[in-house]
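K.L.:
below: sequence and its predicted model.
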Amino acid sequence: MSTPKVEIYTKMYCGFCHRAKRLLDQKGVNYEEYDITLGGPKRQEMLDRKPDAMTVPQIFIGDKAIGGSDDLAALEREGKLDAMLGL
């Protein structure tokens, strides 16, 4: 099974961002982190990918928008996250 690309849009000093990254780190998942603290093109990219995104983190597994830290944790609790990550 191939491992999908995992991307996470974050901001500095964001506790929810740290929580989501900690879960991914615990699972040994490699991810690309985009810091959008100061806005810029990556913030616009996030909004293009998920127009209703109002908070960070915003997490994408493959091309699927997962949502934020609570959504990621819910997938873990439901036993669905490992399959999505190809683990």
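P.N.:
Nice, thanks for sending it over. As the structure is a prediction and not an experimental result, all values here were calculated from the model.
K.L.:
okay, CA-based contacts and neighbour counts for the rest of this
P.N.:
Will do.
K.L.:
count the residues that sit near residue 56.
P.N.:
Each residue near residue 56 was counted by other C-alpha atoms under 10 Å, and the total is 21.
K.L.:
so it: helix, strand or coil?
P.N.:
Counting by DSSP: H, G, I helix; E, B strand; the rest coil, the backbone at residue 56 sits in coil.
K.L.:
another structure for you, compare them:
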Amino acid sequence: MKLFITGDAPRSRRARANLAQALETVGSDLGDVDEIDILTAPKQALDHGIFASPALVAAAPDGTTDVLYGDLSDMDRLVRFLGFSKAE
């Protein structure tokens, strides 16, 4: 996964925190997430078709990708995006 952020902007900070919380909820960590700052690496955003940040990009084994834009504050949606089901 790749998390595209814009420096230390408030929405980028919230996206980091929300992603960390979701991964913790499902028993994973940020170790598998590459964080890319579009201020210092704008070409990577262009290469991945990212037009806004924050944006979380997940790649499937078949090579397809999916993108979730925003500060990742909708925890249920984020957990579904990550491919996990929330424990009841």
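P.N.:
Structure received. Just so it is clear, the structure is predicted and the values come from calculations on it, not from any experiment.
K.L.:
mind listing what the residue most central in space within the second structure touches?
P.N.:
Geometric centre of the second structure, nearest residue: residue 56, 2.6 Å, by C-alpha atoms, centre = their mean. Residues in contact with residue 56 of the second structure (C-alpha atoms under 8 Å, 6 or more residues apart in numbering) are 1-4, 67-69.
K.L.:
tell me the residue in the second structure aligned with residue 80 of the first structure.
P.N.:
Taking TM-score structural alignment as the criterion, the aligned counterpart of residue 80 of the first structure in the second structure is residue 77.
K.L.:
what about the longest helix in the first structure?
P.N.:
Using DSSP state H, we find that the single longest helix of the first structure is helix 15-26.
K.L.:
was I right to think residue 37 of the second structure contacts residue 5?
P.N.:
Yes - contact criterion C-alpha atoms under 8 Å: residue 37 of the second structure and residue 5 qualify, at 4.9 Å.
K.L.:
and these two? Which one has more around it.
P.N.:
Using other C-alpha under 10 Å, the more surrounded residue of residue 37 of the second structure and residue 5 is residue 5, with 25 against 19.
K.L.:
measure the more buried one to residue 84 of the second structure for me?
P.N.:
Distance, residue 5 of the second structure to residue 84 of the second structure, by C-alpha to C-alpha, to the nearest Å: 23 Å.
K.L.:
okay if I get the contacts of residue 56 of the second structure as CSV plus distance to residue 22 of the second structure?
P.N.:
Listed next are the contacts of residue 56 of the second structure as CSV, based on distance: C-alpha to C-alpha, whole Å:
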residue, distance to residue 22 of the second structure
1, 14
2, 15
3, 14
4, 17
67, 16
68, 14
69, 15
